[in-house]
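Student: With the input below, show me the fold.
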Amino acid sequence: MNKHTFSLEDLKDYLGFGVAGNFANHLGEAGEADGFSQIQTKEKDAPKGLFPFYIPNHNSFLGEFPICNNTINHNEIEQLQVEAEVALICDFKYKEGKLLDIVPQYFSAFNDCSNRIQNDKKLSTKKNWGKASKGISSEFIKIDEFTQKGVLDKFHIASFVRRDGILQDYGTLSAVNSYSYFFEQLKTWMIEKFNAQEDCGPLEELSPLIQNIEGKKGLLIAAGATAYTEFGKTNFLKKGDEVFIYVYNAHFHSYQDIINDISGGDVHLSQCSKLHQIVE
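Tutor: You can find the predicted model right below:
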């Protein structure tokens, strides 16, 4: 399987956005459902919208690069939760003020870590509190085709927190193809949102944020967080916790392979993107 490494310096020239509400029940479990109640969607299970978490050189907190490979900055936040996701590294076509196309090229494991107790109305303010407030694997896997016929359709997302030596499932084990919107449907939806999303409730208007995109390398899209286990719902991150997120080919690797890898076993995860962070 074709793996690629992007350095953090490379990613500083990508614009970072996340998809809100792309897994059933996640917004309710995250305490965000009320804020999104005014957002109308064309279909019942459609995502609610896109939010920014990093805009290079922006003159606000969005200009602070938040992504790290190995640590999470706890920042004395009382209610901090892992959000296990697939990240898509995308090329784009932009012309005359409109985003015309998004072309996913690679994917990786991503932690869209979130602050649950901020009182600000915008979702973006809960997603970037400075350096190391996000996580991405250093292992990126080439997308052969962004359709159900491609290899990504076989991948699952698993996430764990190890606390005081005890490993706990944090997010529910989820197939990538169980996202509400994915592949062509997600791509079409995102292009529409980038061009037409208005400022409403917890979401921003997006077109002003991409008006200088032509000189950038691309888009980093966090496709949406899985639902939580009972442990994940009720346990917020503490300093010293270890976070593990695996995006792995479930037709090639087993869940037990993942557990063995966390335990330090000699497992060669050739078809997997792994993220391991320590909360500091």
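
Student: alpha carbons only for contacts and neighbour counts from here, please
Tutor: Noted.

Student: which stretches of the stretch 1-150 of the chain form helices?
Tutor: Ranges of helices within the stretch 1-150 of the chain are 8-11, 26-29, based on DSSP state H, counting those that start in this stretch.

Student: can you check the stretch 151-280 of the chain too?
Tutor: 183-196, 230-234, 255-262.

Student: To check against the first, give me the structure of this:
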Amino acid sequence: MDLKNTIGLGVAGNFAHHLEQAGELKDFEHVVTVEPDAPKGIFPFYLPGSDTFLGLYSIGTDRLELPDYEANAQVEPEIAVLFDIVYDDDKKVIDLIAKKFTTFNDCTIRKEGAKKISEKKSWGPNSKGIGDKWIPIDKFEEGGVMDHYHLCSFVKRDGILHPYGVDAPLLGYSYFYGKLKSWLIDKMNTQEDFGPLENISKHLKACAYPKQALISIGATAYAEFGEKNYLQSGDEVYVIAYDARQDDSSLQPSPTKVVLHQKVQ
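Tutor: Sure, this is the predicted structure:
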């Protein structure tokens, strides 16, 4: 699927313990949230048409290309939702319509001295990963198809498959469904350039008000291997979303399972 005209945004801190494990909690020490478990903010990872590094299309499918320097890169296993963006006459975002979802690797480098989250998120082609198929969203609310999905991830190294992120139900997101959507709309309109965060409304304007947004809604907590091991060339990454009513977390394909499989280079 061609996402080159779709703005790419991510949610920081939407699963308990992820920021602590990633060593990034201090980055947000001055960011005030309305609730203790609220996400910290939104960041861009792809800005269509931008002449900055974020204008380079970074989303791949079958391979992950590490930077050519010591990168300390970690998988960030996430669900990505494709939303239609609805603007009012003043170009404020007034609605987000969830269309479908897939798995996503918001791969991140643990970069010392980075002033913005986005500086850790995109360094070239194939620095992100997206699943091999999409699941249509019947309704982005309780009682919909996403109720029953789980997210898990693995890294295969030297022939051994290691759990990388914990297996988590999508209902385990701190903010989800209507609460997440309302929060996203507010942040897209009001988030200021502050600390590690950026003014998203300015990015929307600079991108000529894109019709759609691909939003990665937060990374799970890490399993022990994921917390202690950065990616290496030769690793294989698996990020899997599965319907717990009919699937398990294995690598076996099924009609209701979405598997992102990337070979690390």
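
Student: and the helices of the stretch 151-280 of structure 1 as a markdown table, adding distance to Gly49 of structure 1 and mean neighbour count?
Tutor: Output for the helices of the stretch 151-280 of structure 1, formatted as a markdown table (distance: least, Cα to Cα, whole Å; neighbours: other Cα atoms under 10 Å):
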| stretch | distance to Gly49 of structure 1 | mean neighbour count |
| --- | --- | --- |
| helix 183-196 | 7 | 16 |
| helix 230-234 | 23 | 15 |
| helix 255-262 | 32 | 14 |
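
Student: Thr125 of structure 1 is nearest to which of those?
Tutor: helix 183-196 (18.8 Å; Cα to Cα).

Student: post-alignment, the closest one versus structure 2, mean distance?
Tutor: With mean Cα distance after the TM-score superposition for structure 1, helix 183-196 of structure 1 departs from structure 2 by a mean of 0.3 Å once superposed.

Student: Would you check the span in structure 2 matched by that helix?
Tutor: Alignment of helix 183-196 of structure 1 against structure 2: residues 177-190, by TM-score structural alignment.

Student: ok, now how distant is the aligned partner of Val239 of structure 2 in structure 1 from Tyr170 of structure 1?
Tutor: Superposed on structure 1 with TM-score structural alignment, Val239 of structure 2 falls opposite Ile245. With distances taken as Cα to Cα, to the nearest Å, Ile245 of structure 1 is found 9 Å from Tyr170 of structure 1.

Student: so what sits against both of these two?
Tutor: Residues touching both Ile245 of structure 1 and Tyr170 (Cα atoms under 8 Å, 6 or more residues apart in numbering) are 159-160.

Student: the strands in the stretch 51-200 of structure 2, which residues?
Tutor: 59-60, 63-64, 73-74, 77-87, 93-105, 108-109, 128-130, 135-136, 149-157, 160-169 (DSSP state E, counting those that start in this stretch).

Student: Packed most tightly, which of those strands would that be?
Tutor: Ranked by mean neighbour count under mean count of other Cα atoms under 10 Å, those are led by strand 128-130, which reaches a mean of 26.

Student: quick one: contacts for Asp138 of structure 2?
Tutor: Residues in contact with Asp138 of structure 2 (Cα under 8 Å, 6+ apart) are 99, 144-145.

Student: re earlier: indicate which one of the helices of the stretch 1-150 of structure 1 is closest to Glu145 of structure 1.
Tutor: helix 8-11 (22.0 Å).

Student: which residues sit against the closest one?
Tutor: Here helix 8-11 of structure 1 makes contact (Cα under 8 Å, 6+ apart) with 67-68.

Student: Likewise for stretch 253-266 of structure 1?
Tutor: The contact list for stretch 253-266 of structure 1, computed with Cα under 8 Å, 6+ apart, reads 244, 246, 267, 269, 271.

Student: redo that, cut-off 10 Å
Tutor: 155-156, 158-160, 162, 167, 173, 244-248, 267-272, 274, 276 (Cα atoms under 10 Å, 6 or more residues apart in numbering).
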